[in-house]
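Q: Quick one, what's the 3D model for this:
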Amino acid sequence: MENFIATYQSELLTTCITIAVLLILKFVTNKTIRKVGKLSDIVEARTLLITKYVSGLLTILGIGALTFIWGVNYREVGTLFASVFAVIGVALFASWSILSNVTAGVILFFSFPFKIGDKVKILDKDIESEEPYLIEDIKAFHVNLRKENGELLVYPNNLMMQKAVSLINTKELHKVQDELI
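A: Model (predicted):
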């Protein structure tokens, strides 16, 4: 054991530093995401979802850093990663809309002008209704929109970014109406 520690002293020290930096980064990003979620009045479930995405990304970066630190044979790892990424690439190409919806969900988390409880109109020729929808929930892949008659529309996140959406903010309307009365 002493021989192992003496032989790999620099790698062990660098590994400890890398893990500490990753843990600090995870803590800081989680705090930042929670603060953004709280300031933007975003539902806690959405905040936790984005936190999971960032944590996964940091874990992948950490694994990559550790393989670099320990000097893993890149030819063997390269072959493994090439095979894995080829399979993942084919799977993502086959389901590109899922990837675009997840990406749109992350983007909408940080720059979404609408919140749960707001009323919106989607200006899409495929949606025949002129009636506004209530935003009931915002998920990783889609947004749940409900009409006043109870009809539920599950609308993909990527279309929320691509189509024109007008906000009928009922909270602001009520505030203005109360001030006028």
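
Q: CA atoms for contacts and neighbours, from now on please.
A: Noted.

Q: now what about the strand or helix carrying Met161, what contacts it?
A: According to DSSP states H and E, Met161 maps onto helix 157-162. Helix 157-162 is contacted from outside by 100-102, 104-105, 108, 140-143, using C-alpha atoms under 8 Å, 6 or more residues apart in numbering.

Q: Please give the structure of this sequence too, so both can be compared:
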Amino acid sequence: MEIDNHKLIYSIAILVVAFLVRLIISSSLRKIRIKFGFQKSRIVAINKIITILLYVTAITIIAFIWGVSDEQFLLFVSSFLTVLGIAFFAQWSILSNITAGVILFVNYPVKIGDTITIMEKDNDIVGEIKDIGAFFITLQTKKGDYISLPNSQILQKMIRFK
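A: Okay, the predicted model is just below:
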């Protein structure tokens, strides 16, 4: 099989452009974090998501350059989404926790390092937010204990914060 030099050059150029765009975006995110006072952990997570999307796009473009047909690509994407959909359908709680984690991370008035009180019927939970993950939020109590709560539960509870 003969390697087409034009395809190779285009592929390398796309990877270089993707890498340069990633560097520019990373630099811009650092400046935004400093200007607006966002937490470093939020910027790191956003940077990871953007990097993954950028490289997936670059790999898709390279696949088309090397001759992957539209039908083959659509078959792969539809198969992948079908498997993913079945997996999420089997685990609704996982999907709701991931969605709640994104909401907590991006658009919630508390952030990592804040102290919150989760108002329960019988026993309130007071703790400092140590991590907001994809599935759980981790709190550290005044005693030093760590409590892990599902993200979907956090959105359903009344929370007091300062």
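
Q: Superposed, how do the two chains score by TM?
A: Once superposed, the chains reach a TM-score of 0.71 (TM-score structural alignment, normalised by the length of structure 2), with 161 aligned residues with a C-alpha RMSD of 3.3 Å.

Q: and the helix holding Met161 of structure 1, how far from structure 2 on average?
A: Superposing on structure 2 and averaging over aligned pairs (mean C-alpha distance after the TM-score superposition for structure 1), helix 157-162 of structure 1 comes out at 3.5 Å.

Q: Please apply the same query to stretch 98-108 of structure 1.
A: Mean for stretch 98-108 of structure 1 is 3.4 Å (mean C-alpha distance after the TM-score superposition for structure 1).

Q: buried sites along that stretch?
A: Within stretch 98-108 of structure 1, the residues that count as buried by 16 or more other C-alpha atoms under 10 Å are 98, 100-106, 108.

Q: neighbours around Lys130 of structure 2, how many?
A: Neighbours of Lys130 of structure 2 under the rule other C-alpha atoms under 10 Å: 18.

Q: Alignment lookup: it to structure 1.
A: Structural alignment (TM-score structural alignment) places Lys130 of structure 2 against Glu136 in structure 1.

Q: Wasn't its match part of a strand?
A: Yes. Under DSSP: H, G, I helix; E, B strand; the rest coil, Glu136 of structure 1 falls within a strand.

Q: where's the closest residue to Lys40 of structure 2 other than its chain neighbours, which helix or strand?
A: Nearest residue to Lys40 of structure 2, sequence neighbours excluded (C-alpha to C-alpha, 6 or more residues apart in numbering): Arg33, at 7.1 Å. Using DSSP H and E, Arg33 of structure 2 maps to helix 5-36.
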